[in-house]
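>>> One predicted model, sequence on top.
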Amino acid sequence: MAANAGNSLTLSVLTSFRKVYWKTTSVLLFGLLFQSAGSDDESIQKANIAGRSVKRR
């Protein structure tokens, strides 16, 4: 029983870490895209598409 509890705890920690990691990565990507783009409509659309694909994971 103790081993099972430890495994589930490890899994939940890994899952939450992965979520935080993807959020951080997507925020960094957005920042880079907007910095290089300025306020280009086309690049803003690309950033939105990139954000959607990150959210799907």
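Great, that's in hand.
>>> use CA for all of it now, contacts and neighbours both
Will do.
>>> ok, residue 9 - how many residues close by?
Per other CA atoms under 10 Å, the neighbour tally for residue 9 reads 12.
>>> Included below, for side-by-side comparison, is a second structure:
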Amino acid sequence: MEPTRLTVLEQEMERLRVELHQTANTDPRHWSQATLLPISKQLDALIVEYYKEKKKQM
């Protein structure tokens, strides 16, 4: 069975969440906007997409 769009989005959000935490917890020098901001923006965009998709399925 092929994963649903919501499942794919959930998996990608979790991957980015882990990446964000690992980057932030590895070394304080990685706390710069240049390092964390792109990951955070990607995660934010996926969250918005996830909720739009979820709303369509209601």
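Received the coordinates, thanks. As the structure is a prediction and not an experimental result, all values here were calculated from the model.
>>> Fetch the TM-score of the aligned pair.
Remark: TM-score between the superposed chains equals 0.54 [TM-score structural alignment, normalised by the length of structure 1]; 45 aligned residues with a CA RMSD of 2.7 Å.
>>> helix, strand or coil for the most centrally placed residue in structure 1?
Centroid check for structure 1 by CA atoms, centre = their mean gives residue 22 as the closest residue, at 2.2 Å. Secondary structure for residue 22 of structure 1, judged by DSSP: H, G, I helix; E, B strand; the rest coil, is helix.
>>> Could you measure from it over to residue 16 of structure 1?
10 Å (CA to CA, to the nearest Å).
>>> Would you mind finding the match for residue 55 of structure 2 in structure 1?
Aligned counterpart of residue 55 of structure 2 in structure 1: none (TM-score structural alignment).
>>> residues near residue 50 of structure 2, how many?
18.
>>> residues in contact with it?
6, 9, 10 (CA atoms under 8 Å, 6 or more residues apart in numbering).
>>> quick revisit: so what corresponds to the residue nearest to the centre of structure 1 in structure 2?
Using TM-score structural alignment, residue 22 of structure 1 pairs with residue 12 in structure 2.
>>> related to what we said a few turns ago, just curious, which of the contacts of residue 50 of structure 2 is nearest to residue 38 of structure 2?
When the contacts of residue 50 of structure 2 are compared for distance to residue 38 of structure 2 (CA to CA), residue 9 wins out at 17.5 Å.
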